[in-house]
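J.: 3D, please:
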Amino acid sequence: MIHEVIVVEGRDDESAVKRAVEAETIATHGFGIRQSTFALIEKAYQNTGIIIFTDPDHAGETIRKRLSERFPNAKHAYLSKEEAKKDGDIGIENASVENIREALKKVRCTSKKAEPIFFVQDLFEYGLAGAEDAASRRDFIGRKLGIGYGNTKVFLSRLNHYGITREEFEEAWTSSIHQIPFEK
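T.: Prediction:
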């Protein structure tokens, strides 16, 4: 059983999560989050903690950002677009039970570190920025680390704010180097 309340976007997402794990959920029902829903999320945030688990699309990232600003110590779980896609639709509700469980095993907390560990130069060195296939590499490594896909700026921020250690990054990179897809 997961002790934190999982915040998702809709009822279908709630159903998918509950098929995968035993947990309480709250649905935001999209962008127009009602005050009563914010009050429920606030109560869960204060009592048990929350895990923000939104769709890996623009709308989901916008909702995640909005929730993160209001609940800065929330935990985060991510699925890749590939893992959440079915018939052209992207959403948590389309993910397999296994992918949802795996994403929730890799939950990350935001860290308020004073000094960053990773820099833009690191992303260039590993081909995660500035390379033709950098986006697919960030997507692959983001899945391994449980921080999801992001453009260079977002990916760097997640590396530094989700407590990823240099050792953890190196291990993910080393174990993945022969599996990373390269665009042609």
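
J.: Could you use CA atoms for every contact and neighbour count after this?
T.: Noted.

J.: Now Tyr121: which helix or strand?
T.: Actually, residue 121 is Gln. It isn't Tyr. Assigned by DSSP states H and E, Gln121 belongs to helix 120-125.

J.: Which positions in that helix come out as buried?
T.: Counting neighbours by 16 or more other Cα atoms under 10 Å, one finds that the buried residues in helix 120-125 are Leu123.

J.: this one as well, want them side by side:
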Amino acid sequence: MLLRQSEVEKILIVEGTSDKRQVKKILNEDVEIICTNGTISLVRLDELVEELEDKDVYILVDADESGEKLRKQLKREMPNASHIYIDKMYRQVADAPLKHLSTMLLSAKIDVKVEYLE
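T.: Below you'll find the model as predicted:
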């Protein structure tokens, strides 16, 4: 889960690898995607806060109890992060339609492939 040293300015934090795969399909810009695997230790969270202090951080987690718990934890530690919410009816980022995800990412000013907006 270490970040590679690069010029990537946008960081997207998701819960799982299936979320990461789903989002990667629609991205049209270089965004570093970090998976928490549902939970994150305080040690790893502190490391992330330090590593990401000069980056644009976006948080996209599931619309369920564990996702909201993780969102609250990240919100406390990274108050400047932008939060992207999927519609509660989809519950899981990995299960949300690509068009819906594309619209949500675009509204957060993350460039997506046009074909997923149609």
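
J.: Can you pull the TM-score for these?
T.: Superposed pair, TM-score by TM-score structural alignment, normalised by the length of structure 2: 0.73. Supporting alignment: 99 aligned residues with a Cα RMSD of 2.1 Å.

J.: re the thing from before, in structure 2, what stretch matches the helix holding Gln121 of structure 1?
T.: Helix 120-125 of structure 1 corresponds to no residue of structure 2 when matched by TM-score structural alignment.

J.: Counting by contacts, list what that helix packs against.
T.: Contacts defined by 3 or more Cα pairs under 8 Å, 6 or more residues apart in numbering; DSSP states H and E place helix 120-125 of structure 1 against helix 152-161.

J.: Where in structure 2 does the helix it packs on align, residue-wise?
T.: Residue correspondence for helix 152-161 of structure 1 in structure 2, counting by TM-score structural alignment: none.

J.: for that helix, packing partners?
T.: In this structure, helix 152-161 of structure 1 makes packing contacts with helix 120-125, judged by 3+ Cα pairs under 8 Å, 6+ apart.

J.: Specify the next element, helix or strand, located C-terminal of the helix it packs on.
T.: Scanning forward in sequence from helix 120-125 of structure 1 by DSSP H and E, the next helix or strand is helix 134-145.

J.: now that following helix, how far from the centre of its chain.
T.: For helix 134-145 of structure 1, the gap between its own C-alpha mean and the chain's C-alpha mean amounts to 12 Å (Cα atoms, centre = their mean, to the nearest Å).

J.: and that helix with helix 152-161, angle?
T.: 20 degrees (axes from the mean of the first three to the mean of the last three Cα atoms, to 10 degrees).
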